[in-house]
Each structure stands twice: as structure tokens, then as C-alpha cells.
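A.B. asks: Here is a sequence together with a model predicted from it:
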Amino acid sequence: MALSVVIRAAAAFWIAAVLAVAMFRSGLYFDTAFYRIGMMLSAAGALAACGMAWRLARLKGRLSGERRKAALSHYAAAAGPLGVSALYALSLLRGPASWQATIEQGLRWSAYAGFLLVVLMFLEDGRFRLWLAASLQLAGALLAAGGLAGWFGWIQYPGMVMLSGDERLSATGARLGGFFQYPNMYGAAAGAFVLWQLALLVRERGIAASAWSACTAPFCFAAMLLTESRGAWLAFAAGWLAGLLLHRSEERLRWLACSGSLAAAGAIGYRLALAAGPGHAAAGYGEAASGGGIAGLWRSAPPGAEAALAVAALAIGGAALFGLNRKLAAVAAEGGGGAAAPDGRARSVAGERGDSLGAAAPGGRTRSVAGGRGDSAGATASGGRARSVAGERGDSLGAAAPGGRARSVAGERGDSAGATAPGGQAMSVSGGCGESAGAAGTPGESAAIAVPASRRLAAIAWPIFTIGFCIAFWTVWSAVEVRVEGEGRSGTAVARLAYYIDGWTLLKEAPLFGQGGGTWRALYASVQREPYVSGEVHNGYLNVALDLGAFGLAVFLAMLGVFLLRIGRRDAAMLAVPVVLLTHAAIDFDMSYGYYWILLFCWLALHSSSGRRRGGRRTNAVSKR
């Protein structure tokens, strides 16, 4: 499906508008705010389903088996939320605990299914991936900018900043909730955006994209810290650790270095924002502003100057992060990281003790020049022929295969071999010490070569990460220490445990199929053992089990599992982003927000959809230690 630029731009604008409206309307937590946008999403999904069915029927004889299978997989992916909606509808036949809540949940999930189907339909064109990523980037910028503007008092929105003199609720006296009016949900969303920006920086997709990610990441990180949500911080740590483990060796070092720089910049901006924001907030938010205590003391905080200083510090931190990332990319390229150049030209990469330099000639031809001890060079001539030149103490072999395929074998006391992949693509695998290999295929189909991280890159990454982490830990801990230490006595984690015990008791009354939507809100008072008032069980998975039982929870988890499995096969490192949202939902009620699902489905669709590349060609990278 070849979409015109106008159609792609219009679709991306529509997705960005949906995310913006969902955020501004309290994250679509309240059902009254969800009705209109929910009906629009359901209608859009129905039109998308009809359009995809008509296209498949019209092109039935012209679509290859693989392309037809990919198109049909979109229906299967959207069937997950639609199946959840159907289970809520079936609950009406058994007499649910709340008829209204059951109907509302069924409508919500049908709307999510419609939105997901629209996104997947446009992602059939691989070029739409960039447009969808741009929409998400805009959503992240609005999330951070809107929250910080409310913190500094530049805009007014009810509940944007939660003020409290109770140390059990806030150690600093104020917590940023953003347009969601809930700090925990806001912190989880901001943390997911931070990890997404980090992952994009590690991949170095272009100067403009890297500059945007580097500049927005510190603002998102500072916004996450201002929420003072320990659950969101823990979910962020889980996602960050997943990203560290799932990246490859060289990318892992860049992940560490960028994380250290980002942590230091965001933490410094956070402390400056603490001094700047609550004074504005105390003048216009809630009854706590007119009282004493911490909120009252912050009334005298000077406006303007400190807020500008905080913003400037975050901007400088973003610029430093961008410069660091560019330096890391240069070190990786010089010290052993190989990459495919634009237009299919390839370059070779050298090991530690035998350097080589690879450069691409026009028309996809590749040449490699080597020197020193045991160095080798393989270069392809026109017409797909290959030649190789060996150094002093290492033999090399270069040969051309049919169809422009080339391979070279070289080494100094440790051989390296290059082989070709199907379709004229070339790949190289190196080993030993002092290895180098150059290979080239047809234009646009050269393979990237990856070599283990160099010592020079590690020498930069580890000190930056260590220093940045220490700065961030000391800066944040000194502000929230009193609340963390008091958690064991009567904190919110203890209260959640009471919810979960009562929720389990309620689940045992209908373990297989649940009691319909709104079960917890309608029935928790009948089983509670301690005095509390909470309309949410603070666990999205337990809430689904209460509504739909074990069967519904299995369908729900299968829906998420299919997406995560597809992301793991395509780009496992990107699992760090949904890990934050899915982990935090286990300790809070994020899944009750419509914004949560719209954002999550955008990310899942973006990174699980393979998408046809322009011209149907792909670039492969093979690495070996």
C-alpha cells in the first residue's frame, strides 16, 4: 500500500491529535470524557476494517502469500482488544455487579480495538513508521512541557500539582500530576518516554532525530522525578535494566553513558524545579496553599528566575547529552563499530590489534584498506568481482560469488571470514584478534558489520555512568529520604497490600468468569477487613481478573504477549518501553486511563510491525565476538 505524503501526514496528525486530546481530558479516566472520543475511535476502526477487507478482496490475486499473511495479521492483532470487549458484553448475560460499568468497559475496549486497527492499517506502508514516531515524539513533548508548565505556574489546570504537608504522601510537599491529575500515572508515562528517547539515541538514526531525543529526554526525566512516585521510579528502573540487558555490547555501553549524562542533567533540573515550582503552585492550587507547613513556606519562593534557571539547566543538559552521543558514535566507528553507510554502501570494521579502514565507492562497490600487523583488505570491483589484499602475518582470501555477492577471509593469528546472505546481501563474521573483513553486494543490500565494544568506548562509558548515577542518587535521595524511610510504618505500599488481600477474597467468589465491569468499586466494601475508601484496586491485572475472571485474564495476557513476542523478535531492546507501563500497572490503576491504552498500543504497533521498507530491501547486521 503506497500512501501519498499528504495521507501519511494527515494520519500522523490525527494520531497526535487523539493523544493530545486524551491527555488534556484528564487522560480519559472519566467515562464522561471518553464517550465522544470513544465513539469516534470505534467508527474509525469500523471504516478501517471495511477498507482493509475491500483491499484484500480487490488485490486477492495480486498479493503474494507473505504480504497477504502480513495484512491478515493486523486483523489478528486488533482482535485482542475486541475480544476483551466481547467478554464484557457476555458479562451482561450473567447479571454483572454493575451494568453501567460493564457497558462502559465494553465500549472502551471496542474503541481501543478501532484505534489499534487504524494504526496497523497505516503501518502496512513501512514509510509511515517515521510519521507515527513523529506523532509519539510530539505527544512526549506535550506531556513534559504541559506538566512542567503547570508545576511552574505558567498554566492553570485543576489538580495538576498535588500539595500535602503529610510526609507519608509527599516528602517535598508537592507532587506533579500533570493533566492526568495523578502523579503515579504521570510518572509512569514520563518514564516510558525517557527510555524511548534513550533507545533512539543509542541507535543514532540521524542528527535531527538524535538532537530532538537528547533535548526532550532531560525534561521528561525531571518531570518523572517531580511526581515523587516511587512505584513509577521502580518501574522505570525495571525498564532501564531490561534495555541494558537487551542491547548488544557496543549499544549497551552507549546506553550506560547516555543514561549517566541524562540522570545527572535531569536530577539537577529537578532540584532547581523544586525551588521554583511549589511557590507558584501554593498560590493557586488547593486549600493547602492558604495553610501553614511546607506548602505555606513555599509561598515566598521567588517566581520566574528560578523556573528559567531550571529550564536552562535542562536545556544545557540536553545539549550535553547530544554532544556526548555524537562523540560515542564517532568512537564506536573509529574503534570497532561498523555500520552501513547511506545508499547501500558498506564499510569494514577493524579489531583491536589490527586496524583496517573500509570505504564505499559509488554504485555499492566496497573497498577496504588495511595495514599494520596481520591486516587484510577485501574490495569488490565492478560487476560483482572481488579482490583481497593481505598484510604481513595474516593471510586473506577474497572471492566473488554470483549476483554480486562477495566474501573475504582475513586474519592475523586469528582468522575472520565473510559470507553472503541470500539475495545478494553480504555479511561478515570476524574472530580472533586483529581481524578485519570487507564485503559488498548489490547497491542497497550491503550488510553492516558489528564488532565487540572497544576498550576506548568502555573507558568513556563507565566513568560517565558512575558519576552521573552518583549525582542523581545524591540529589534525589536528599529530597525524598524522609518519605522512603517512613514507608514501612504506614505508607501507601502497606495500604495497597490490604487492597490486594481483599481483592483476592472477592475474586474467589467468581474465579472463572468474574462479575463484570466495576466489580471492585461495587463490592469491595463487602469484603474489606480494614477501614479505607478506594474506588480502584490499584492493580490493573487484578482488576481485569475481578471483572472477567481467570478466562478473561488469560485472553488479556495473551493479547499483550503476542505484541511483546513480536517486538522481541523484531527489536528486543525496544521492550524496555512497554516494560515500564506494564510493570507499573501491577501496582496502580494506570489501565483505567484511556490515554494509557492509546499510548501503549501506538508503541506496541510501531515496534511490532515489520513494515515493508522502501524498495522491499532490508539491511542485515551480523556480529560475532
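C.D. replies: Cool, got the structure. Residues are numbered from 1 along each chain as shown.
A.B. asks: drop to CA atoms for contacts and neighbour counts, all remaining ones
C.D. replies: Noted.
A.B. asks: which residues are in contact with stretch 590-604?
C.D. replies: For stretch 590-604, contacts defined as Cα atoms under 8 Å, 6 or more residues apart in numbering pick out 19, 22-23, 27-30, 34, 108, 112, 115-116, 119, 132, 136, 185, 189, 540, 563-564, 567, 577-578, 581, 584-585.
A.B. asks: In helices only, show me those residues.
C.D. replies: 19, 22-23, 34, 108, 112, 115-116, 119, 132, 136, 185, 189, 540, 563-564, 567, 577-578, 581, 584 (DSSP state H).
A.B. asks: Strands along the stretch 351-500 of the chain, start to end?
C.D. replies: Along the stretch 351-500 of the chain, the stretches classed as strands by DSSP state E, counting those that start in this stretch are 356-360, 366-370, 376-380, 386-390, 396-401, 405-411, 415-420, 426-429, 436-437, 448-450.
A.B. asks: and the fifth one, what does it pack onto?
C.D. replies: So the one you mean is strand 396-401. Counting by 3 or more Cα pairs under 8 Å, 6 or more residues apart in numbering; DSSP states H and E, the packing neighbours recorded for strand 396-401 are strand 376-380, strand 386-390, strand 405-411.
A.B. asks: likewise the last one?
C.D. replies: In this structure, strand 448-450 makes packing contacts with strand 426-429, strand 621-623, judged by 3+ Cα pairs under 8 Å, 6+ apart.
A.B. asks: Measure how far the shortest one is from the centre of its chain, please.
C.D. replies: Yep, that's strand 621-623 we're talking about. 23 Å (Cα atoms, centre = their mean, to the nearest Å).
A.B. asks: for stretch 20-35, same thing?
C.D. replies: Computed by Cα atoms, centre = their mean, the chain-centroid distance of stretch 20-35 equals 22 Å.
A.B. asks: same deal with stretch 163-181?
C.D. replies: Per Cα atoms, centre = their mean, the centroid offset for stretch 163-181 relative to its chain is 26 Å.
A.B. asks: another structure for you, compare them:
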Amino acid sequence: MGSVNRERSLDSIIVYFSAALVIAAGVGACLLRGFFFTEEMYLFLTLWFVMCSVALLYLYIGVGKWRSSTGGASGVRRALKIMLTAPLIVLSLYQIHWLRDPLSAQGTMNEILRWGLYASFAFLVCFCALNRVGRQLIIAAWSILGMFLSISALLAVCGGVELPFAIAYSNSSEVSITGARLAGVMEYPNAFGAVMAVFLLERLFAVAAYYVRPQKSVDGCDRLERREPRSTAAALLRLLPLFPYAAALLLSESRGAWLMAACACAAVLLWKRQLIAPLLAAGAAPVVAAALLYRQLARAGLAVDPLPGLLLLAGLWAGALLAGLWLCRRQRSAAGIARAAMLALAAAGWTAAGTAVLLHVRERITGPSSTVSARGLFYRDAWRLAVEAPWLGRGGETWRSSYLAAQSRPYVGSQVHNGYLDILLNLGFVGLAAILLMLLAAGWLLAQRSPRLLPPFLVIVMHSAVDFDWSYGLIWLLLFWLPALALSEYEQKHQSANTRFTSISLLTTHFASANLGATIPAFASLSHPYPRRLFITVACCLCLMLSVLSLQAAQGERYYRQAVQTVDPSVKVDLLEQSLAWNPQSPKTAVALSRLLTGEQSVSILQQSLQYSPDNASLNWEMARRWMYSDDPGAALYWIRRSIQLDKYNSVKWVKGIEGMLMMGRKKLAEGNRMEAISCIASGNELLREYRVLAEYEGSKGEQHNDRKFQITEQADDLSRRLSVLASRF
């Protein structure tokens, strides 16, 4: 009896610990802007990987005590195995790049840490889904996460809370009709809109599935699924999130999120036609109320007084709840003409809401869009860059590190606005194939276990093709969370009551043949505890290594921020040196430190950093600046040309480079070295000629997409006259 109690205690500890980590990941994503900036995640990742190591230690202790389980159909087991293995393959590919001199060692390290988070989160959330207590916790955590994201954003608009950058302002009518768009904690309206579409469709189809009318069986009796008691309180809780999700989605004014939500919804409704009527009834009132809120706030540019704004929000929410509850119950219980009239009323509500919103933003939908054409430029330039390393790519953050050199127009776009292209640039076709296989497996699992979760999954899959959603860690968490919810629902309905704690056996079986950093051999028999212990040991060691790596990066970032806030130059130098000692791969730290040093020290710092990021535009330009003050015109010209090649649409660099050659020509002339002076002047004139040709060619294309204002400047004209005067002396 004591042994059984100890096993149950260990079971509970692991389940609660894993669920706590899942919840911590959701909380961290909310507090850290959706996990967009990796620099903000370092400390979180350090603690995360330590906690994952602790969880693995508990698994190691109890691995021999849990019985094996089939885990359901073989197809589902295979899909789950693929879905959990693919992140490890991606992680391994980034580790290979890290050892092979990638385009950006810092960017590759960031991706290693990110995919370590994604792989471990996928394991933990699926682990929880296969346990009774764990599945309840992750289902509740999903709902709480969605409500927090939506309510915090709406309260920021209505004056309830202060949330910096929750509203994105723009003076361009092509970006926003109202001049303001809701961005929430993610601080980017398009990504926030996609997340709200995910939560809205999940809840909408959940309510529709709950209120679907009973079907007649062969004997003529009503065939009812086993359901929870239909109390009013329970029904209101089911409908509660629909209005804030819909309102936040509309206020994001994300055309892509709207379109993808509609397409995903239509695709699944064509397959599950029995959900059309309950979905119309469930969504009519919340969508109408959300449209009213959108039109009211849009007129005010998302700027309203707190009290009226909060009263409007509360009133519309309450009305949407009561009307939605009435429509859902009438749809399920009414028959004949009464039901047809009710459905017509619901359809009219959807139509009115859609018309009100679309009429308000019709100019952004029907008119020409510079943002759409800009994406076309991104995709063409990214594809040309991808074919240079098609199989394995160039490592993490390839586009961010090289877009200035690859761009065909002077646009501003450090994000490629396409998740699949971003993966292709980073990991080539091998990495992209792993991601696509993972998405197919996850989609198949959802279709088999919970088709109602397919629409939110499709929103993520489709919207990621037109924006940089996958740069947000939160999106990946949601993508892995959805299959876990599907497993939870299926297990809740079909798992036998006497099956105890099968999740460890199932998931360690799935993981045991996966690649984890290095290749782990596939074991012929996984019923024995030793192969599982070997896998857990390797996974624990990897987590500890990732924890150390993230700790070093966190320390480097901490010292860098302290240096930025320090005025005393000597203290600043000391802090930057400590930052670089902790994280020598950081190019921004090397640039900041080199500007505070002189001579060989400065050049040495830059040379060391260039070993980690050879094509970094900032590092190469700093090196050019150093050589322009040296006695070596050849080296100066080399670094000027190299830095311009890596950032060719930068007028400042062209002008400074030409000025540097003029300055060196004057210096050589003063020293009596006429030949080198003539060479410097000729080089300056050649740079000026190339600059004029490029600027004139760019000017002939028009002002559109010339976001960086690349053109011939007055300083360039002045340099031309000064070069001519100096050349006349020869």
C-alpha cells in the first residue's frame, strides 16, 4: 500500500509540475510581448530549461514503474510521434549550423533556444493531455490565456488599464482606416488579429458542437451524446469569451486574419455541415455586438473616455451573452417554421455585422495596397536568397541578417512576412520539409480526434504564409496546444476509467527514437526501462546545456543594457567588455564597444565579432570607418565597398565612404604622396559615379517602396565639387 501511494504521489507531482510549466509558458508569452524578442526571453529560458531538467529527473526516477499503453490507434500514435519529433529535427539542424560558421551565430543561437522551448513545450502539453488532471489544467489554461489577451487589449482601448503600445497608430490610410489598430500585448495588429481568430474559432466551434441538434438513430430514437448538465451558468460560461474575441479581432483591423478566419471556417463547415446552424446561432449575437463596438470605437480613433468606454463594453458584452444564449437554445429546441425564422434572424445578424465592418474598411480592401505589393518584393528577394543555399539554408535569422544586401528596392523590412520562406532561408528544403510534415501530422491528428479544432489550426497555417507570425513564440505554443486539446477531448470521452497514468509510457515511446541534438539510436524494444532512461538522460543533458547557453546570453544582455544606461565612458567600456565576455556572438555589443576604443583595440574587437557574423552590415561599416582614419587607402576602400555591398541603399554610407576617400586623398597629398592621393581621388569619384547611377535608377522606379529615401543628397553634390577641385591640383 505504501508503494502504491508513493507511485501515485510521484504521478501527481509530475503532472502538476508539467501543467505548471505549460501555464508558465503562456504567462511568459503574455508578459514578454508574445515571445517576439529573443533578448527578452533569455532569463525565462534559463529557468525554463532548468525546470524541464527537474521534470525529466522525476521521469527518470519513475520510468520503470509505469505500465505500457497502446495510446490509441496506430495512426494517431504515428502522427503524434511525427509532431513531437519534427521540432527536435529542426533543433538538430540549427545545432549543425551553429557548428558550421552560420551567417549569424547570434541568430542561430537564438533559434536553438527557441526550438528548445518549442520542443519541450510540445512534449509537456501532450504529456498533460494524456492525464485526467493534466488535461483539465491545460484546457483551463487555454481559456484563461485567450481571455487575458483579449480583455487586456479591450481594457487598454476603453481606458481600464495602461498597456504601452497596445494600440498601433498610423497616418497611412493603407495601413489603417481609423489611424489606430488594436495590437494588444503582442504590439503588432496582424499577429494579434491572427491569435484572436484562433481563439474565436476554437470557442465558436466548441459552442456549435455543444449545441448541435441530436440525430435520429435507426430505431427512430434520439441519439444524444453524453453531455454536461445544461445549466444556465454553464451555458453562459461557454458563450462568455465569444464577444471579447470577436471584438478584439475586428479592432485589430487585420484583413489577413479576417480572411483566413473566414476561409478556415468555410472549409470545415463544408465537411461538417451539421455545425452550420448551431454556429450561426452561437456567433450571431457576439459578432453583431463586436461590430457595434468596432464602429463606435473606430469613429473615436480607439480613444474613448474610461467610464463611457467601460459601460459600452460591459453593456454590449451582457447583451451578446443573453441574446447568444437564447439563440443557441432556440436553435436546438425549435422545429419547423420557428427554427427557420430563428436561423434567418441569426444569418441576418451575421450579414449586418459583416456589412457594417466591410463598408467601413472598403477602401483598404478594394483599393491598391502598398503593403501587399511590398510583400511581393520581400518574397522575390527572399527566394533569390534562398536558392543560394537551397538544402540546409544559412542558419538562424538569415533574412534579418542579410535583407539589406538582398533587397531589390530600398524598403524597410527586417521580417520576410512569410513563415515558410523564413524557414526555407534558415534551414533550406530539409528544414521546411520537417515543418510541413509536422503540420500535416498535427492537422491529421486534429481531424481524427477533434475536427472542431481544425479551423483555428488552419488560421495559423494559412496566416503564417502572409505574415511573420512564426517570429512570435506564442504562435508556436498555440500550434502545439491545439493537438493537445484534441487529445484531451478524445481521452476524456474514450479513455477507460481503469487505465492509470499512461502518458509517460506513451510519450517516452514516441520520443525514444527521435533525434535530440545528436542521433539517438532507435531501440528495438521500449518496454524495458533502460532505453527510456537513456533517452531521458540525453534530454536532461540537452536541457542543462541550453540552460547554460541562455544564462550566458542573459548575462551578456544584462551588462549591455546597463552599459547603454551608463554615462561614464570608463564604466561603459567595462560593462561592454563583461557583456562580450559572456556572449561574444553579439554584434551590437561589439559595435558599441568598438566605438569607445581606438586603434588596434577597436579593430581587434570588430575582427573577432566578424568571425561570428561575417556579413553583418553594422560590423562591416564600423570596420570601414576605422580604416578610413588609417594610412592604408586600399584596406579602407575594401571595407567601404564591402559595407556598401551589404547595405547598398544607404545614402549615409555612400556619402561617408566618398568623404573618407576624399579625406585620405588630402592626407596623402599633404604627405607628398601624389600617386596614392591620385588613387584615393579616383576611388572617390568612382564611388560617386556608382552612387549616382544607382540613385537615378532607383528614382526612375518612383517613390513607392523607397521607404529609406534613397537618393542623391546635397552632401554628395558638395563632395563632387570638392573632388573636382582636388583633382584639378594634379
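C.D. replies: Perfect, thanks for sending it. This is a predicted model, so every value here is computed, not measured.
A.B. asks: And the TM-score between these chains?
C.D. replies: Scored against TM-score structural alignment, normalised by the length of structure 1, the superposed chains reach a TM-score of 0.70; 470 aligned residues with a Cα RMSD of 2.8 Å.
A.B. asks: And the strands of the stretch 351-500 of structure 1: which comes nearest residue 616 of structure 1?
C.D. replies: Closest of the strands of the stretch 351-500 of structure 1 to residue 616 of structure 1 is strand 426-429, at 16.6 Å (criterion: Cα to Cα).
A.B. asks: so the closest one aligns onto which residues of structure 2?
C.D. replies: On structure 2, no counterpart of strand 426-429 of structure 1 exists by TM-score structural alignment.
A.B. asks: any chance of the helices and strands packed on strand 448-450 of structure 1 in a markdown table, with distance to residue 180 of structure 1 and mean neighbour count too?
C.D. replies: As requested, these are exported to a markdown table (distance: least, Cα to Cα, whole Å; neighbours: other Cα atoms under 10 Å):
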| stretch | distance to residue 180 of structure 1 | mean neighbour count |
| --- | --- | --- |
| strand 426-429 | 49 | 28 |
| strand 621-623 | 42 | 15 |
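A.B. asks: would you turn those strands into TSV with distance to residue 480 of structure 1?
C.D. replies: Below are those laid out as TSV (distance: least, Cα to Cα, whole Å):
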stretch	distance to residue 480 of structure 1
strand 426-429	50
strand 621-623	44
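A.B. asks: Buried subset of the ones in helices among the contacts of stretch 590-604 of structure 1, written for ChimeraX?
C.D. replies: Typed into ChimeraX, the line below selects the buried ones among those, using 16 or more other Cα atoms under 10 Å:
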select :19,22,23,34,108,112,115,116,119,132,136,185,189,540,563,564,567,577,578,581,584
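A.B. asks: Would you map the helices across the stretch 501-650 of structure 2?
C.D. replies: 503-511, 529-564, 569-582, 587-594, 599-612, 617-628, 633-645 (DSSP state H, counting those that start in this stretch).
A.B. asks: What is the shortest one packed up against?
C.D. replies: Helix 587-594 of structure 2 sits against helix 569-582, helix 599-612, helix 617-628, with contacts defined as 3+ Cα pairs under 8 Å, 6+ apart.
A.B. asks: right, and these - which one's nearest residue 373 of structure 2?
C.D. replies: Nearest to residue 373 of structure 2, of all these, is helix 617-628, at 25.8 Å by Cα to Cα.
A.B. asks: Counting neighbours, what do you get for residue 10 of structure 1?
C.D. replies: 12 (other Cα atoms under 10 Å).
A.B. asks: burial of residue 532 of structure 1, as a residue count?
C.D. replies: Residues near residue 532 of structure 1, counting by other Cα under 10 Å: 11.
A.B. asks: That one maps to what in structure 2?
C.D. replies: Residue 532 of structure 1 maps onto residue 411 in structure 2, by TM-score structural alignment.
A.B. asks: quick one: the helices in the stretch 251-400 of structure 1?
C.D. replies: Ranges of helices in the stretch 251-400 of structure 1, per DSSP H, counting those that start in this stretch, are 293-297, 305-335.
A.B. asks: which one of these is the most hemmed in?
C.D. replies: helix 305-335 (a mean of 20; mean count of other Cα atoms under 10 Å).
A.B. asks: Would you map the helices across the stretch 51-200 of structure 1?
C.D. replies: Counting by DSSP H, counting those that start in this stretch, the helices of the stretch 51-200 of structure 1 are 65-91, 99-122, 128-151, 183-203.
A.B. asks: taking those helices together, which one is wrapped up most tightly?
C.D. replies: helix 183-203 (a mean of 26).
A.B. asks: So what's the gap between whichever helix or strand comes after that helix and the chain middle?
C.D. replies: Later in the chain than helix 183-203 of structure 1, the nearest helix or strand by DSSP states H and E is helix 207-226. Per Cα atoms, centre = their mean, the displacement of helix 207-226 of structure 1 from the mean C-alpha position of its chain is 13 Å.
A.B. asks: Which residues belonging to whichever helix or strand comes after helix 207-226 of structure 1 are considered buried?
C.D. replies: Remark: after helix 207-226 of structure 1, the chain's next helix or strand is helix 230-246, criterion DSSP H and E. The neighbour-count check on helix 230-246 of structure 1 (16+ other Cα under 10 Å) flags 230-240, 242-244, 246 as buried.
A.B. asks: picking that back up, among the helices and strands packed on strand 448-450 of structure 1, which comes closest to residue 258 of structure 1?
C.D. replies: Of these, nearest to residue 258 of structure 1 by Cα to Cα is strand 621-623, at 22.7 Å.
A.B. asks: how far away is the residue in structure 1 that residue 179 of structure 2 lines up against from residue 623 of structure 1?
C.D. replies: Alignment note: residue 179 of structure 2 maps to residue 173 in structure 1; criterion TM-score structural alignment. Applying Cα to Cα, to the nearest Å, the value for residue 173 of structure 1 to residue 623 of structure 1 is 51 Å.
A.B. asks: Likewise for residue 309 of structure 1?
C.D. replies: 45 Å.
A.B. asks: same check, this time on residue 139 of structure 1
C.D. replies: 35 Å.
A.B. asks: before we move on, the earlier item: and the helices of the stretch 251-400 of structure 1 as JSON lines, adding distance to residue 221 of structure 1?
C.D. replies: Formatted as JSON lines, these follow (distance: least, Cα to Cα, whole Å):
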{"stretch": "helix 293-297", "distance to residue 221 of structure 1": "24"}
{"stretch": "helix 305-335", "distance to residue 221 of structure 1": "10"}
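A.B. asks: which stretch among the ones you listed comes nearest residue 485 of structure 1?
C.D. replies: So among the helices of the stretch 251-400 of structure 1, helix 293-297 is nearest, using Cα to Cα, at 18.7 Å.
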